[in-house]
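Visitor: Predicted structure and sequence below. I'll ask about it afterward.
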Amino acid sequence: MNTSRVLLLAIVGCGLFLTGCQSSEKKDENHKEEKVEENIPDNTLTEAEKEDGWKLLFNGEDPEEHWRGYCKDGFPEKGWTVENSAIKVIGSGAGEAGHGGDIISKKKYRNFELKLEWKVEKGGNSGIFYLAEEQCGEEGEPIWKSAPEMQILDNENHPDARLGENGNRQAGALYDMIPAEPQNANTHGEWNEVRILVYQGTVVHFQNGEKVLEYHLWTDDWKEMVANSKFDDFEGFTDVAKEGYIGLQDHGNDVWFRNIKVKEMTN
């Protein structure tokens, strides 16, 4: 092999080597960027979320900015706190007789996506309400009598998991009406990621990255479901409001909420 050919092969080989190195470096850089996006601090928005119109409903420090007590002017003075950058329901030790009361968003929402993370203590129970109405005064009604509820539950230890029908009181369910399938909730003390989509009557629940149920408000199927549930006797539940509050339930157990985000959609 002559000297010129050896030199040419060396140059080509070196070029390929450098190209491969540059390609590898670019992949590494892209991978690093993805990891940075994935590992953002809790209770913050990614750049993609900001561009997509998501808003924070809790900044990790100040729940009073976006939340107040149900039928109250301000945030509850007892029963709720912030712990490790999460909104926490402080268990009352008296079951459903929570001592702080439910909280609701300060703003009403019509068509939207809501996402958040929750965890409960052993045997814990709570819920996420949406399209809720506020019925106050002497003849007022609790939030759960007007609003659909995505169930929060320790399926392994709370007896409600075995009540109802076909698991329709387990985590992720439309409470007492539609079970979450698949049932993929994490156990007590572990975080669960959920998302609720509400758009022109169509409602979808997602739990830990999977769609678990879908239904359609104000339809004949909806009316039949209500008639076969514990909500049949509650005036107004069949005609759920087309715009309402988001609510977090105080059911008397320790529950934590973080990364609460909402995106409104046009009609």
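Guide: Structure's in. What do you need?

Visitor: hey, let's count contacts and neighbours off CA atoms from now on
Guide: Will do.

Visitor: starting at the chain centroid, how far to stretch 61-70?
Guide: Its chain's average C-alpha position is 17 Å from that of stretch 61-70, according to CA atoms, centre = their mean, to the nearest Å.

Visitor: residues of it that come out buried?
Guide: Buried residues in stretch 61-70, counted by 16 or more other CA atoms under 10 Å: P63, W67, R68, G69, Y70.

Visitor: And the contacts of it?
Guide: Outside stretch 61-70, the residues that touch it by CA atoms under 8 Å, 6 or more residues apart in numbering are 57-58, 74-76, 82, 85-87, 101-107, 134, 143.

Visitor: from the residues you listed, which would you call buried?
Guide: Using 16+ other CA under 10 Å, the buried members of the contacts of stretch 61-70 are 57-58, 75-76, 82, 85-87, 101-106, 134, 143.

Visitor: Filter those down to just the ones in strands.
Guide: Per DSSP state E, strands hold the following members of these: V82, A86, I87, I103, I104, S105.

Visitor: Put this next to the previous one:
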Amino acid sequence: MRKYIILMSVIALVWGCKQKDKASEGIEQRTEVVTEDAWTHLFDGKSFDGWHTYLTDTISDQWKIKDGVMYYLPDPDQNQGMNNLITDKQYGDFELSLEWKISVDGNSGVFYGILEDEKYVVPYMTAPEIQIRDYTNIPEFNDKKQMSGAIFGITGPEKDLMHKAGEWNHFLIRIDHKNNKGSVSLNGKEIVSYPVNGEAWEALVNDSKFKGWENFGTQRKGHIGLQDHAHGVWFRNIKIRELE
């Protein structure tokens, strides 16, 4: 009997190890290894090369660079809301990684799929926006579609995972038209997943303030943008990986 028990224990141990190996193999197959070489930096930490203000070829002096950080400090004596920065290049399917921080009660965002056309005064008119917002003085705020990481006015997270105003946060934004999936990870956790085209996307738009907006969210390739919303906002380590 003792030999039988030992034999069965050995068999169980071997079987368990094989199952564990299979499970590990499955995880490895599902995990995509991305090296640093796969990323292209959109901000060199020293200049605005590769960027311009929407509909112009200049950069407002309210946008500044210091110590590898690109930031916007609004001047009350100058025009606001019209100084949105966008990339010179257009992107279709990609992952965008960047760090950001916002001022107390500040508001800003990251756009994708921007259609740069004089018909549209600001990127907001055609491009979905990944929201950046602080609610320090609005403790009762609970609009999920306006929380940091939300696709503004479209869909949002269950709760706000943003660090407090003045502290750095990280976005990983994935836009994959081929597989019709967009996602936003905030500080290492995926908080939003949604369709980016087709009937499912149109249904989300039609259930929002953007219903009927010409060309809103229709571009499968467009500029990426950083929003001027008349509040202080800071960005660094901006890089992109185009999906095949």
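Guide: That came through, no problem. Fair warning: this is a prediction, and the values are worked out from it, not measured in the lab.

Visitor: Let me see the TM-score of these two.
Guide: TM-score of the superposed chains, computed with TM-score structural alignment, normalised by the length of structure 2, equals 0.79; 209 aligned residues with a CA RMSD of 2.2 Å.

Visitor: hmm, back to that, from the buried ones among the contacts of stretch 61-70 of structure 1, which is closest to Q22 of structure 1?
Guide: Within these, proximity to Q22 of structure 1 (CA to CA) peaks at S85, which comes in at 40.7 Å.

Visitor: Identify the residue spatially nearest to the corresponding residue of structure 2 for that closest one, adjacent ones excluded.
Guide: The alignment partner of S85 of structure 1 in structure 2, by TM-score structural alignment, is G68. By the measure of CA to CA, 6 or more residues apart in numbering, the closest residue to G68 of structure 2 outside its immediate chain neighbours is G45, 4.0 Å from it.

Visitor: wait, what's in contact with that neighbour?
Guide: I65, K66, D67, G68, V69, M70, R236, N237.

Visitor: Which stretches in structure 1 count as strands?
Guide: Assigned by DSSP E, structure 1 shows strands spanning 55-56, 67-69, 80-83, 86-89, 103-105, 112-120, 125-132, 149-153, 192-199, 202-207, 210-216, 245-248, 255-264.

Visitor: Trace the longest one over to structure 2 and give me the residue numbers.
Guide: The alignment of strand 255-264 of structure 1 onto structure 2 (TM-score structural alignment) covers residues 233-242.

Visitor: Centre-most residue in structure 2?
Guide: I173 (3.3 Å; CA atoms, centre = their mean).

Visitor: Might you report the residue contacts of that one?
Guide: Under the criterion of CA under 8 Å, 6+ apart, the contact partners of I173 of structure 2 comprise E95, L96, S97, G182, S183, V184, S185.

Visitor: For the last one, list the residues it contacts.
Guide: Neighbouring residues of S185 of structure 2 by CA under 8 Å, 6+ apart: G149, H170, F171, L172, I173, I191, V192.

Visitor: ok, now with 7 Å
Guide: By CA atoms under 7 Å, 6 or more residues apart in numbering, the residues touching S185 of structure 2 are F171, L172, I173, I191.

Visitor: Of the contacts of I173 of structure 2, which pair is most distant in space?
Guide: Using CA to CA, the two most remote members of the contacts of I173 of structure 2 are S97 and G182, lying 13.8 Å apart.

Visitor: top helix in structure 1 by residue count?
Guide: Secondary structure of structure 1 read by DSSP state H shows that its longest helix is helix 3-38.

Visitor: Please apply the same query to structure 2.
Guide: Scanning structure 2 for the helix with the most residues, using DSSP H, yields helix 2-30.

Visitor: and that one, which residues are buried?
Guide: If you call a residue buried by 16+ other CA under 10 Å, then helix 2-30 of structure 2 has no buried ones at all.

Visitor: just the ones in strands among the buried ones among the contacts of stretch 61-70 of structure 1 now: which is nearest N253 of structure 1?
Guide: I87 (13.1 Å).

Visitor: What distance do you get for the nearest residue to that closest one once chain neighbours are set aside to C71 of structure 1?
Guide: Once its chain neighbours are removed from consideration, I87 of structure 1 has its nearest residue in F257; the separation is 5.1 Å (CA to CA, 6+ apart). Plainly put, F257 of structure 1 is 21 Å away from C71 of structure 1 if you go by CA to CA, to the nearest Å.

Visitor: Show me which of those two is the more surrounded one.
Guide: Here F257 of structure 1 and C71 are compared on neighbour count by other CA atoms under 10 Å; more neighbours surround F257, at 23 against 18.

Visitor: The more buried one against K115, yeah?
Guide: No - here F257 of structure 1 lies out of contact with K115, judged by CA atoms under 7 Å, at a distance of 10.5 Å.

Visitor: Which residue, other than its chain neighbours, is closest to N186 of structure 1?
Guide: The shortest distance from N186 of structure 1 to any residue other than its chain neighbours is 6.2 Å, reached at N192 (CA to CA, 6+ apart).

Visitor: The residue of structure 2 sitting at the aligned position of that neighbour: neighbouring residues, count only.
Guide: Aligned against structure 2 by TM-score structural alignment, N192 of structure 1 finds its counterpart in N169. For N169 of structure 2, the count of nearby residues is 20 (other CA under 10 Å).

Visitor: aligned partner of L174 of structure 1 in structure 2?
Guide: With TM-score structural alignment as the criterion, the equivalent of L174 of structure 1 in structure 2 is I151.
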